[in-house]
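**Q** A predicted structure for the sequence below; I have some questions about it.
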Amino acid sequence: MGEHAQALDASGLSAAAVTFWTAWQGQVLLGFGALKRLDETHGEVKSMRAAPAARGTGVGRAILQHIIAEALKREYARLSLETGTADLHAPAIALYRSAGFVSCEPFAGYQASPHNQFMRLDLAD
């Protein structure tokens, strides 16, 4: 399954088109997320993660809300994301759906496979 991974490495997360945020409690990293600019009106949620000990605490929701707020500030019309289909992705998928994301077609050169799925949030309204 490694050939289906779409995660950004450190150099990808430091690219000019990517803004990366972290959430901390003291010196403990609770989670992180990133927003990639695809064009003037379209952003991509990248690398959303909550530390295992922080799962279920609202950290993921707070990071996602921050990313959405930043996308609105940038006047993006749409946010998209790519995520997995395995059971371990179910909590993230539920989070995205609760924030209004819906299933969509692949975007930005991604290829569909049985191991990934695509979601979007329309922000233009």
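**A** Everything's here; your move.
**Q** CA atoms for contacts and neighbours, from now on please.
**A** OK.
**Q** those helices in this protein, which residues are they?
**A** Assigned by DSSP state H, the helices in the chain fall at 10-13, 59-73, 90-98.
**Q** just the angle between the second one and helix 90-98, please?
**A** Here helix 59-73 points in a direction 40 degrees away from that of helix 90-98 (axes from the mean of the first three to the mean of the last three Cα atoms, to 10 degrees).
**Q** Can you check which strand is longest in this structure?
**A** strand 28-39 (DSSP state E).
**Q** Centroid-nearest residue for the chain?
**A** Centroid check for the chain by Cα atoms, centre = their mean gives V45 as the closest residue, at 3.0 Å.
**Q** check contacts around that one.
**A** G33, A34, L35, K36, I67, L79, S80, L81 (Cα atoms under 8 Å, 6 or more residues apart in numbering).
**Q** my guess is F118 contacts S80, does it?
**A** Yes - using Cα atoms under 8 Å, F118 is in contact with S80, at 7.3 Å.
**Q** burial of L30, as a residue count?
**A** 20 (other Cα atoms under 10 Å).
**Q** isn't it right next to M48, touching?
**A** No - contact status for L30 versus M48: not in contact, 11.3 Å apart, counting by Cα under 8 Å.
**Q** Now do the contacts for P106.
**A** Contacts of P106 by Cα under 8 Å, 6+ apart are E82, A112, Q117, F118.
**Q** meant to ask about A53, not that
**A** Going by Cα under 8 Å, 6+ apart, the list of residues near A53 reads L30.
**Q** Identify the contacts common to L30 and M48.
**A** Counting by Cα under 8 Å, 6+ apart, nothing touches both L30 and M48.
**Q** for comparison:
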Amino acid sequence: MEVSIAIETPLQDDVRALVADLNAYMMPLTPRQFQFQLTVEEMAAPDVTLFVARDAKGRAVGMGALKDHGRGLGEVKRMYTLPTLRGQRLGAKLLEAIEALARDTQISRLVLETGDAPGFEAAWRLYERGGFAPCGAVLGYPDSGYSKFYQKSIGQ
């Protein structure tokens, strides 16, 4: 499938729809107090860069964000691909775009928090295939047993 990936504003209806789909998927998997979702408005902050994947018709089919925490630390956020397109390496392409921007902006370490429950297996595979390694809790997230944490050092 032909897709293009570009930096875009999250303040678009089709991106809002992706965020709503992601939130709806995650809601039954983890207690709400252990879900750390950026809202669309938070994703529009200057320290967050959103990548949107679009199909040949221009339809938003996936997304992923990089949050810059300063001092060489970046966080992967809001990774999502439409369920009908999973298995086509779209998540890997989004992750590659995030890593490329991280390198370009002097980020040397990427971290992320994802769920640690049935339903998150595809996310774990994506991150592990992308070179991320499990680690302890990061960025003040609680070590609740509902989260799984990953990190990756990236070369400059």
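**A** Nice, I can see it. Every value quoted in this text rests on a predicted model; they were computed, and no experiment measured them.
**Q** coming back round to it: please say which of F118 and S80 of structure 1 ends up with more neighbours.
**A** When neighbours are counted by other Cα under 10 Å, S80 comes out ahead of the other of F118 of structure 1 and S80, with 25 against 20.
**Q** what do we get in structure 2 for that one?
**A** In structure 2, the residue paired with S80 of structure 1 is V111, using TM-score structural alignment.
**Q** Just the ones in strands from the contacts of P106 of structure 1, please.
**A** Filtering the contacts of P106 of structure 1 for strands - DSSP E - leaves E82, Q117, F118.
**Q** Closest to L13 of structure 1 out of these?
**A** The shortest approach to L13 of structure 1 among these belongs to E82, at 15.5 Å (Cα to Cα).
**Q** That closest one contacts F118, doesn't it?
**A** Yes - the criterion here is Cα under 8 Å, and E82 of structure 1 meets it with F118 at 4.6 Å.
**Q** Give me the residues contacting stretch 84-98 of structure 1.
**A** G60, R61, T83, P114, H115, N116, Q117.
**Q** Kindly indicate the member of these with the most neighbours.
**A** G60 (25 neighbours).
**Q** What sits closest to that one if chain neighbours are left out?
**A** Sequence neighbours aside, A50 is the residue nearest to G60 of structure 1 in space, at 5.7 Å (criterion: Cα to Cα, 6 or more residues apart in numbering).
**Q** thought the one you found was touching V28?
**A** No - assessed by Cα under 8 Å, A50 of structure 1 is found out of contact with V28, at 11.6 Å.
**Q** So between those two, which is more surrounded?
**A** It is A50, of A50 of structure 1 and V28, that has more neighbours when counted by other Cα under 10 Å, with 23 against 10.
**Q** Tell me who's in contact with the more buried one.
**A** A50 of structure 1 neighbours (Cα under 8 Å, 6+ apart): L30, G31, F32, V59, G60.
**Q** Just give me which of the residues you listed are shared by structure 2.
**A** Of these, the contacts whose aligned counterparts also meet in structure 2 (both residues aligned by TM-score structural alignment, their matches' Cα atoms under 8 Å) are L30, G31, F32, V59, G60.
**Q** Map the third one across to structure 2 for me.
**A** Aligned by TM-score structural alignment, F32 of structure 1 pairs with M63 of structure 2.
**Q** next one: the last one
**A** G60 of structure 1 maps onto G91 in structure 2, with residues paired by TM-score structural alignment.
**Q** Among the helices of structure 1, single out whichever gets nearest to W24 of structure 1.
**A** helix 59-73 (9.4 Å).
**Q** hmm, who's touching the closest one?
**A** Helix 59-73 of structure 1 has contacts (Cα under 8 Å, 6+ apart) with 21-23, 30-35, 43, 45, 48-50, 79, 95, 123.
**Q** rerun at 7 Å
**A** Residues from elsewhere that reach helix 59-73 of structure 1, judged by Cα atoms under 7 Å, 6 or more residues apart in numbering: L30, G31, F32, G33, L35, G43, R49, A50, L95, L123.
**Q** Now restrict those to buried residues only.
**A** Buried members of the contacts of helix 59-73 of structure 1, counted by 16 or more other Cα atoms under 10 Å: L30, G31, F32, G33, L35, G43, R49, A50, L123.
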